[in-house]
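> here is a sequence with its predicted model. Questions after.
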Amino acid sequence: MSSADDSLYPIAMLIDQLNNDDLQVRLNSIKKLSTIAQALGEERTRSELIPFLTEAIYDVEVLLALADQLGKFTSLVGGPGFAMYLLPPLESLATVEESVVRDKAVESLRTVAAEHSAQDLEIHVVPTLQRFVSNDWIPSRTSACALFSVCYPRVPHSVKAELRASFLKLCHDGTAMVRRAAASKLGEFCKVVETEYLKSDLIPSLVQLANDEQDSVRLLVVEACVGIAQILPQDDVENLVLPTLRQCASDSSWRVRCMVADQLVDLQMAVGPEITEVCLLTTFECLLKDEEAEVRAAMASKVRDFCANLTKANQVQLILSCILPCVRELVSDLNSHVRSALASVIMGLSPILGAYETMQHLLHLFLIQLGDNCPEVRMNIVSNLHSINDIIGIQQVSESLLPAIIELAEDSKWRVRLAIVEYMPALAGELGPKFFDQKLSHLCQRWLNDHVFAIREAAVLNMKKLVELFGAPWAEQAIIPMILGMSDNMNYLHRITCLFGLSVLVEVCGTDMTARLLLPTIILLADDPIANVRFNVAKTLQKISPFLEGTVIEVLVKPTLDKLNVDTDADVKYFAAQAIAGIAAA
């Protein structure tokens, strides 16, 4: 092949691959564009590869990959001074009908635009943006909205005026899709616009968009309010932004109100505690009582964070007088999603209110939710029980909530049982071994025999934690008999649990107790009729061997493994051989 042919090979190869019927081949060719560009060199990448990519038409997956690749191509066309060569293909991609391709192309355009010098930005990027704005094709105008905040800070004042006018034009566009795009980028654009123009130009557009006929536009105004509130002085926020937000909070569309609920804590952080107390607290209460369950659920999930950000001087008083009455209603809400959202955060009020107010106002709410008929509610409460231990004390927790906790230990939903199992070491550790023997021992026995493996596994791991707390002598009396008793269970899964429990406890029981109490049962199970049990014996013997003396290994462990090594079951022989090799190498 001649040198001229060699120079054309990368492009020819790319063409062949892009014309392949296999989508994966076409995708892989696009993902290798950087390699092809390196082979061509910077000049030929600009003059040959980029024009080829601009004119070619592919399917959506390939276009998406191309849009992503071009955002990383600046160094391959010669650096920032040549970044303008990437604009034509990205401009083409940013006007396609498929939204995922457009979004990726716009993301890459923003990256490439930021790499331009100020002069090149004005010469090349701004005209691209203006073509987007003036295009009759709707997707083109939607793509334009994301580029204003990148261009505006680095262009002359005269160009800034043009950009502001263009953005306002998009805010008033006759197509809802374009107005949505403008509303979604309004807050971002406001952060780079001078305050005087923000007040005179953009906030009136904010107000107009808040009255748009499409709720999909109005709900995006809420996020813009948060962005604007972060940059304006508090007086301006109160006068210019909060009226629009209050309007959104009482919007006829539940979707708009739900967006207010989602964004209210962010807005609270932006405006500070004083405006929150004067202006936002009432909105918060109203949304907690909203007629739509989705809004109440969204707001209920924000209760803890909203309360935590209230001014410290009035925090407890405001919670007790304004928010807690709403919380009491939500605890008995007819919608389970609302109750579940509240259950995930309600215990977080305890550190804010303190021990006395928790005892007075929250404990009975916890009890109601612990007995809720929805398992998700019970699960969320149980999962957060640890958060109140330090506030009211574990003794008070046990006295007030223990009956409900014990009842949940046998809950029909295994995830609820699992949460109780995982909470139990903290409870037992604080209250001591006597408490465990009296109140929890029978529960642990049931957990060890639970039909769900995750419960059995968690119960065993908890016992290890308890032995670490209470000591090996206690374990010999309270725990080990419980686990050894599972060795003759009719269900082979529980016999496997017995082996798992013994292999875990050996780490905390010591050499003497392992050889004297645990090893005999393990060896006994080597004759189990179920192959799964026998190969678990081999695995267990290997695991406990570091905790045994050499003579014990020679006399008891190795003969048992030798017997398993000639077992009729292939898996048993395999794990026995593994154990023999592992012990020999130790």
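Cool, the structure landed.
> please count neighbours and contacts with C-alpha atoms only from this point.
Will do.
> measure residue 69 to residue 115 for me?
Residue 69 is 15 Å from residue 115, where distance means C-alpha to C-alpha, to the nearest Å.
> same check on residue 267?
In terms of C-alpha to C-alpha, residue 267 sits 32 Å off from residue 115.
> over to residue 128?
From residue 128 to residue 115 the distance is 15 Å (C-alpha to C-alpha).
> repeat for residue 545
Where residue 115 is concerned, residue 545 sits at a distance of 62 Å (C-alpha to C-alpha).
> what of residue 300?
Applying C-alpha to C-alpha to residue 300 and residue 115 gives a distance of 44 Å.
> counting neighbours, go ahead and name the busier of those two.
Between residue 300 and residue 115, counted using other C-alpha atoms under 10 Å, the more crowded position is residue 300 (30 against 18).
> who's in contact with the spatially closest residue to the more buried one that is not a sequence neighbour?
With C-alpha to C-alpha, 6 or more residues apart in numbering as the criterion, residue 300 has its nearest non-adjacent residue at 5.0 Å, and that residue is residue 342. Residue 342 is in contact with 297, 300, 301, 303, 327, 330, 331, counting by C-alpha atoms under 8 Å, 6 or more residues apart in numbering.
> surely the third one meets residue 345?
This means residue 301. Yes: at 6.4 Å, residue 301 counts as touching residue 345 under the criterion of C-alpha atoms under 8 Å.
> and these two? which has more neighbours close in?
Neighbour count, other C-alpha under 10 Å: between residue 301 and residue 345, residue 301 has more, with 21 against 18.
> number of residues surrounding residue 184?
Residue 184 has 21 nearby residues by other C-alpha under 10 Å.
> make that residue 102, sorry
Neighbour number of residue 102 under other C-alpha under 10 Å is 25.
> tell me which helix or strand it sits in.
helix 99-115 (DSSP states H and E).
> show me what that helix is packed against.
helix 60-70, helix 87-93, helix 138-144, helix 148-151 (3 or more C-alpha pairs under 8 Å, 6 or more residues apart in numbering; DSSP states H and E).
> repeat that with 7 Å
helix 60-70, helix 87-93 (3 or more C-alpha pairs under 7 Å, 6 or more residues apart in numbering; DSSP states H and E).
> dump these to a markdown table, plus mean neighbour count and distance to residue 203.
As requested, the helices and strands packed on helix 99-115 are arranged in a markdown table below (neighbours: other C-alpha atoms under 10 Å; distance: least, C-alpha to C-alpha, whole Å):
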| stretch | mean neighbour count | distance to residue 203 |
| --- | --- | --- |
| helix 60-70 | 21 | 34 |
| helix 87-93 | 21 | 30 |
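> so for residue 374, which of these sits nearest?
helix 60-70 (42.7 Å; C-alpha to C-alpha).
> who's in contact with that closest one?
26, 27, 30, 31, 86, 90, 93, 101, 104, 105, 108 (C-alpha atoms under 7 Å, 6 or more residues apart in numbering).
> adding another structure so you can compare the two:
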Amino acid sequence: MAGADGDDSLYPIAVLIDELRNEDVQLRLNSIKKLSTIALALGVERTRTELLPFLTDTIYDEDEVLLALAEQLGNFTMLVGGPEYVHCLLPPLESLATVEETVVRDKAVESLRKISHEHSPVDLEVHFEPLTLVMPTLRQAAEDKSWRVRYMVADKFSELQKAVGPEITKNDLVPAFQNLLKDCEAEVRAAAANKVKEFCENLPEDSRETIIMTHILPCVKELVSDTNQHVKSALASVIMGLSTILGKDNTIEHLLPLFLAQLKDECPEVRLNIISNLDCVNEVIGIRQLSQSLLPAIVELAEDAKWRVRLAIIEYMPLLAGQLGVEFFDEKLNSLCMAWLVDHVYAIREAATCNLTKLVEKFGAEWAQNTIVPKVLGMANDPNYLHRMTTLFCINALSEACGQEITTKHMLPVVLKMSNDQVANVRFNVAKSLQKIGPVLDSNSLQTEVKPVLEKLAADQDIDVKYFAQEAISVLALA
């Protein structure tokens, strides 16, 4: 058989080119799998000078074809003339090691490792080692025209930083990181902003503060007022961590204005992310420094039109309470916690009830008796039956944390009184509450106060009230 121009020596490459350009993926895959046969037909010199350059220049194909090629090239040492010429396999394998598909890259690296053992010490130094010189590629990737490439660089920046070491970080990664923080695409800026704390933590200790103050903080200040809320939110989730790195003086002078600006941000997620990380600042400067701007931000979040935002701030309330202290909490935030108990969204009322329990665990039963319990019990007379039921839910949650004395003396009388409520839903929740708080009560109260009420409810006209009353009698062994 001969090529179109009658030259037998050109046939294998000509056929391979045609087959690799064929639309049939399986045909292209079969061609790659017979590369060793083609290489044998070509001979070592033409394999080096024609086949390998052709493969290097045309590595754009389906992943399964590239995977087969990466595997084939790992066995090509003798086909290119032995160890003396094995370095010829590096260009195509290097290209394969940079494709998007992970399994292809892994196979290319596996083949590179395989042929590395067949290099002489001199060839390793001259030909192979320049492949560990990652900075040219990294610089190019950090400035790539495709934002997705730049995004991946930003997303993996901490790993890159650890891999290249302190000197390259100072000389090359710092300016690259600055550029990513200023990138024209919001997705890239957000990915980089998310790495700010980690990047700063991993900077060389002897120059960390200087690098942050000179190169990173100016970029961070710009991001605080970024036009994209995802960028601002990403930054807010990590920026508080800079305070432990930079110390008290720098935090007060340079970071605190940024925190306060973010606490006033129009985006709820930004404010939430700042509030959720307050403990970082508390360790360095104390929470009082933030209190003037903190309170308005919390109030706005607590009253946000989106119930999920209100729910999020409730979940952070025990953390805030611990940081702010009981006096500040009672003065500024107690009323918010009570207001959530009558929110029109059930999930908010439920979360607010759990929140009270956590606050009692933090501040103690005596605090609860003086501040929380009276307000909760006062809701038992609310015209809205949903609010009356919230009283029962709160009692269920608080009884164990408050203990036997407070439960028996203050909560039990209210529950018993509510057994006469006109709404059946309230009455059967009374039965459920008595079952819940029963283990906290002493045996005398159970027999003389709880049992008669449950027996009355067990004879109620409403079937649900009967059921839950009978269940409570059974569980508490009052029959």
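Perfect, thanks for sending it. The model shown is predicted, which means the values in this text are computed figures rather than measured ones.
> closest one of the contacts of helix 60-70 of the first structure to residue 552 of the first structure?
Among the contacts of helix 60-70 of the first structure, and counting by C-alpha to C-alpha, the member closest to residue 552 of the first structure is residue 31, at 60.6 Å.
> returning to what we had before: the inter-axis angle of the helix holding residue 102 of the first structure versus helix 60-70?
10 degrees (axes from the mean of the first three to the mean of the last three C-alpha atoms, to 10 degrees).
> which stretches of the stretch 401-550 of the first structure form strands?
In the stretch 401-550 of the first structure, no strands are found when defined by DSSP state E, counting those that start in this stretch.
> follow-up on the earlier one: okay, the contacts of helix 60-70 of the first structure in CSV with distance to residue 349 of the first structure next?
As requested, the contacts of helix 60-70 of the first structure are arranged in CSV below (distance: C-alpha to C-alpha, whole Å):
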residue, distance to residue 349 of the first structure
26, 55
27, 52
30, 53
31, 51
86, 53
90, 50
93, 50
101, 45
104, 42
105, 45
108, 44
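> neighbour-wise, which one of the residues you listed leads?
residue 105 (30 neighbours).
> map residue 303 of the second structure across to the first structure for me.
Aligned counterpart of residue 303 of the second structure in the first structure: residue 410 (TM-score structural alignment).
> scratch that, residue 242 of the second structure
Checking TM-score structural alignment: residue 242 of the second structure goes with residue 349.
> I'd assumed residue 304 was in contact with that match.
Yes: contact criterion C-alpha atoms under 7 Å: residue 349 of the first structure and residue 304 qualify, at 5.8 Å.
> of those two, who's got more company?
It is residue 349, of residue 349 of the first structure and residue 304, that has more neighbours when counted by other C-alpha under 10 Å, with 22 against 19.
> in the second structure, what residue corresponds to residue 509 of the first structure?
In the second structure, residue 509 of the first structure lands on residue 402 (TM-score structural alignment).
> what about that match, how many neighbours?
Count around residue 402 of the second structure with other C-alpha under 10 Å applied: 23.
> check contacts around it.
Per C-alpha under 7 Å, 6+ apart, neighbours of residue 402 of the second structure: residue 365.
> and it, how far is that from residue 443 of the second structure?
18 Å.
> onto which residues of the first structure does stretch 177-188 of the second structure map?
Against the first structure, stretch 177-188 of the second structure falls on residues 284-295 (TM-score structural alignment).
> list the contacts of that stretch.
Counting by C-alpha under 7 Å, 6+ apart, 254, 257, 258, 261, 296, 299, 300, 323, 326, 335, 338 sit against stretch 284-295 of the first structure.
> ok, the fourth one - how many residues close by?
So that's residue 261 of the first structure. That count, for residue 261 of the first structure with other C-alpha under 10 Å as the rule, works out to 26.
> ok, the counterpart of residue 287 of the second structure in the first structure - how many residues close by?
If you follow residue 287 of the second structure across to the first structure using TM-score structural alignment, you land on residue 394. Counted with other C-alpha under 10 Å, the neighbours of residue 394 of the first structure add up to 19.
> can you check the one 3 residues further on too?
When neighbours are counted by other C-alpha under 10 Å, residue 397 of the first structure registers 20.
> try residue 428 of the second structure
25.
> identify the residues contacting it.
Neighbours of residue 428 of the second structure in contact, by C-alpha under 7 Å, 6+ apart: 464, 465, 468.
> repeat for residue 496 of the first structure
533, 536.
> now it: how far from residue 508 of the first structure?
20 Å.
> give me the mean distance between the host helix or strand of residue 109 of the second structure and the first structure.
In the assignment (DSSP H and E), residue 109 of the second structure maps to helix 102-116. Following the fit onto the first structure, the mean deviation recorded for helix 102-116 of the second structure is 5.2 Å by mean C-alpha distance after the TM-score superposition for the first structure.
> with stretch 391-402 of the second structure instead?
Counting by mean C-alpha distance after the TM-score superposition for the first structure, stretch 391-402 of the second structure comes out at 1.4 Å.
> and that stretch, what's buried?
For stretch 391-402 of the second structure, burial by neighbour count (16 or more other C-alpha atoms under 10 Å) applies to 391, 392, 393, 394, 395, 396, 397, 398, 399, 400, 401, 402.
> then stretch 206-215 of the second structure?
Applying 16+ other C-alpha under 10 Å to stretch 206-215 of the second structure flags 208, 209, 211, 212 as buried.
> show me what counts as buried in the helix holding residue 109 of the second structure.
103, 104, 105, 106, 107, 108, 109, 110, 111, 112, 115, 116.
> cool, and stretch 563-575 of the first structure?
In stretch 563-575 of the first structure, counting by 16+ other C-alpha under 10 Å, buried: 564, 565, 567, 571, 572, 573, 574, 575.
> could I get these as JSON lines with secondary structure and distance to residue 584 of the first structure?
Output for those, formatted as JSON lines (DSSP: H, G, I helix; E, B strand; the rest coil; distance: C-alpha to C-alpha, whole Å):
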{"residue": "564", "secondary structure": "helix", "distance to residue 584 of the first structure": "16"}
{"residue": "565", "secondary structure": "coil", "distance to residue 584 of the first structure": "15"}
{"residue": "567", "secondary structure": "coil", "distance to residue 584 of the first structure": "20"}
{"residue": "571", "secondary structure": "helix", "distance to residue 584 of the first structure": "20"}
{"residue": "572", "secondary structure": "helix", "distance to residue 584 of the first structure": "18"}
{"residue": "573", "secondary structure": "helix", "distance to residue 584 of the first structure": "16"}
{"residue": "574", "secondary structure": "helix", "distance to residue 584 of the first structure": "16"}
{"residue": "575", "secondary structure": "helix", "distance to residue 584 of the first structure": "14"}
